[in-house]
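S.K.: Fold the following for me, if possible:
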Amino acid sequence: MILEDYPQFTIIMRGNTYEEAEAILTSMKGYENKFAVEMTLNTPKALENITRLKNKFGNKIKIGAGTVRSLEDVENCISVGAEFILGPHTFSEQMIELAHEHHLLAIPAAMTPSEIDKMFSYSADIVKVFPAAVVSPRFFKDVQAPLGKLPLMGVGGISAKNAKDYLDNGASYLGLGSGMFNLEDVKDLNIENLKKSFQDFMDM
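M.R.: Alright, predicted model coming up:
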């Protein structure tokens, strides 16, 4: 997978059952080029669910793994056909190299200019600024003043209410977790309401 093919927004599925994840991906119809999805590895049956989702939606939706924390995690993601990996912290150089050897995008997390610079020196494709709500939208603009334009992803506390602020301040990508949907809609597998959440987000 190349960076140019990676959508601007990523849906983070943490703790979701396969059925809930399936409902989210089904409701994404029409927005497949705008959103990727990740299932975090600390979700029960995460690797099995990634395989099932890839088999059903992989020809239309970019599907990857989150909460990737070790070289073993990267190997497991490769084995199930994940297209990208995101972490909650920095990656080792070996993790990024292994991901690239198997054509996965590597998206480690960072929270300081030094960590961001280090991850790009290791050839990270995107660096996830996490938790973004703690540093505020302005951080993205300020950190790129000395470092130059960078592919940064804001994750943590992002919703339709504040997404535009992050984009206007220089975030190239956003990760969307629990703030994206009404949790009852996810539990109830309410595809129509989930569709409306996608529509509302794109109308922000």
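
S.K.: going forward, measure contacts and count neighbours with C-alpha atoms only.
M.R.: Fine.

S.K.: which residue ranges form the strands in this structure?
M.R.: For the chain, the strands defined by DSSP state E cover 9-13, 35-40, 63-66, 84-86, 105-107, 109-110, 127-129, 152-155, 173-176.

S.K.: which of those is buried the deepest?
M.R.: Stretch with highest mean neighbour count among the strands of the chain: strand 127-129 (a mean of 30; mean count of other CA atoms under 10 Å).

S.K.: residues making contact with that one?
M.R.: Contacts with strand 127-129, where a contact means CA atoms under 8 Å, 6 or more residues apart in numbering, come from 86, 107-111, 116, 119-120, 151-155.

S.K.: what do you get for stretch 177-187?
M.R.: With CA under 8 Å, 6+ apart as the test, stretch 177-187 has contacts from 11-14, 20, 23-24, 156-160, 191, 193-194, 197, 201.

S.K.: For it, which residues meet the burial criterion?
M.R.: Judged by neighbour count (16 or more other CA atoms under 10 Å), stretch 177-187 contains these buried residues: 177-178, 180-181, 185-186.

S.K.: what separates that stretch from the chain centre, distance-wise?
M.R.: A distance of 16 Å separates the centroid of the chain from that of stretch 177-187, by CA atoms, centre = their mean, to the nearest Å.

S.K.: What of stretch 158-172?
M.R.: Stretch 158-172 sits 15 Å away from the centroid of its parent chain (CA atoms, centre = their mean).

S.K.: For the contacts of strand 127-129, work out which two are farthest apart.
M.R.: Taking every pair in the contacts of strand 127-129 and measuring CA to CA, the maximum separation is 17.6 Å, between Phe120 and Val155.

S.K.: which one in this structure is furthest away from the centre?
M.R.: No residue in the chain sits farther from the centre than Pro146, which is 25.6 Å out by CA atoms, centre = their mean.

S.K.: Alongside the first, I'd like the structure of this one:
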Amino acid sequence: MVLDRIAAARIVPVVVVDGADEGARLADALVAGGLPIAEITLRMPRALDAIKAVVAEQPDVLVGAGTVTSVAQVDQVVEAGASFLVSPGTFEPVIRRAQELGVPILPGVATASDVMRALDLGLEVVKLFPASVVGGPAAIKALSAPFPGLRFMPTGGVNAANLHDYLDLPAVIAAGGSWMVERPLVTAGDWAEITRRTAEAVALAAPATTTEES
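M.R.: Below you'll find the model as predicted:
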């Protein structure tokens, strides 16, 4: 299942790419770094072309669409091949349409009221957004108390320094971040640096192992 793959990855790169070539090259860099997953945001004019290219050329990459804010965009990204959707807010028409199409969606929440709307729509996983602005790990701890079954993918201000502050929380399924795929690296075509940062992030996110003494 898609959510299982997100949970296994532990990190979801939040990607800003424009066009098929950037999308495909970035996907190659992520795969080389050991992280075959990407949330391609709809922040650039040719983001849909990027989604289509990655789906066609990197079938092993789990491709999501981010910054989905309208019903029309839901239709467009699903047609382009996105396997999951991420939205900055809890907007019922967008969530309902994704559900009608059978595609998982992680809507953004910032308050308990947002969470209650998401739960009422049958969701079990949401995006805390913007995580660093609305309370970070402390907000997840606070919201987990009245809503113990809910799981979160914090996004916004997540970086290598605070990654484990989020991932170490039981309610966190994965964290969304862009530090390994920063836009200037993409525009410069520095795919090697993206691969290096990605591999570093994968190693950092790996769950700690414990050794039992015999």
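
S.K.: For the two chains, what TM-score is obtained?
M.R.: TM-score for the superposed chains, counting by TM-score structural alignment, normalised by the length of the first structure: 0.87, backed by 200 aligned residues with a CA RMSD of 2.1 Å.

S.K.: Export the strands of the first structure as TSV, with columns for distance to Lys141 of the first structure.
M.R.: What follows is the strands of the first structure, written out as TSV (distance: least, CA to CA, whole Å):
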stretch	distance to Lys141 of the first structure
strand 9-13	19
strand 35-40	23
strand 63-66	25
strand 84-86	22
strand 105-107	19
strand 109-110	15
strand 127-129	12
strand 152-155	10
strand 173-176	13
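
S.K.: With respect to Leu98 of the first structure, which of the ones you listed lies nearest?
M.R.: strand 105-107 (9.4 Å).

S.K.: on average, how far is that closest one from the matching bit in the second structure?
M.R.: When the second structure is overlaid, strand 105-107 of the first structure sits 0.9 Å from its aligned residues on average, using mean CA distance after the TM-score superposition for the first structure.

S.K.: Repeat that for stretch 113-121 of the first structure.
M.R.: Distance for stretch 113-121 of the first structure, averaged over aligned residues: 1.5 Å (mean CA distance after the TM-score superposition for the first structure).

S.K.: residues of that stretch that come out buried?
M.R.: Residues of stretch 113-121 of the first structure classed as buried: 113, 115-120 (neighbour count, 16+ other CA under 10 Å).

S.K.: again with stretch 130-146 of the second structure
M.R.: Judged by neighbour count (16+ other CA under 10 Å), stretch 130-146 of the second structure contains these buried residues: 130-132, 134, 136-137, 139-141, 143-144.

S.K.: Now tell me what touches the longest helix seen in the second structure from outside.
M.R.: When every helix of the second structure is counted residue by residue (DSSP state H), the longest turns out to be helix 191-205. Residues from elsewhere that reach helix 191-205 of the second structure, judged by CA under 8 Å, 6+ apart: 10-11, 25-26, 29-35, 160, 163-164, 167, 179-181, 185.

S.K.: For Ile11 of the first structure, list the residues it contacts.
M.R.: With contact taken as CA under 8 Å, 6+ apart, Ile11 of the first structure is in contact with 35-38, 175-177, 180.

S.K.: Go through the buried residues of stretch 113-121 of the first structure and say which is closest to Glu4 of the first structure.
M.R.: Using CA to CA, Phe120 is the member of these that lies nearest Glu4 of the first structure, at 16.8 Å.

S.K.: Might you report the residue contacts of the closest one?
M.R.: Contacts here follow CA under 8 Å, 6+ apart; on that basis Phe120 of the first structure touches 126-127.

S.K.: one more time with 7 Å
M.R.: Contact analysis of Phe120 of the first structure by CA atoms under 7 Å, 6 or more residues apart in numbering lists nothing.

S.K.: Distance of the counterpart of it in the second structure relative to Gly177 of the second structure?
M.R.: Under the alignment (TM-score structural alignment), Phe120 of the first structure pairs with Leu119 of the second structure. Distance check for Leu119 of the second structure against Gly177 of the second structure: by CA to CA, to the nearest Å, it reads 24 Å.

S.K.: Then Gln76 of the second structure?
M.R.: To Gly177 of the second structure, Gln76 of the second structure is 24 Å away according to CA to CA.

S.K.: Same question for Lys141 of the second structure.
M.R.: Applying CA to CA to Lys141 of the second structure and Gly177 of the second structure gives a distance of 20 Å.

S.K.: Repeat that for Leu48 of the second structure.
M.R.: The value you get for Leu48 of the second structure to Gly177 of the second structure, if CA to CA is used, is 20 Å.

S.K.: Could you do Arg117 of the second structure as well?
M.R.: When distances are taken as CA to CA, Arg117 of the second structure and Gly177 of the second structure turn out to be 25 Å apart.
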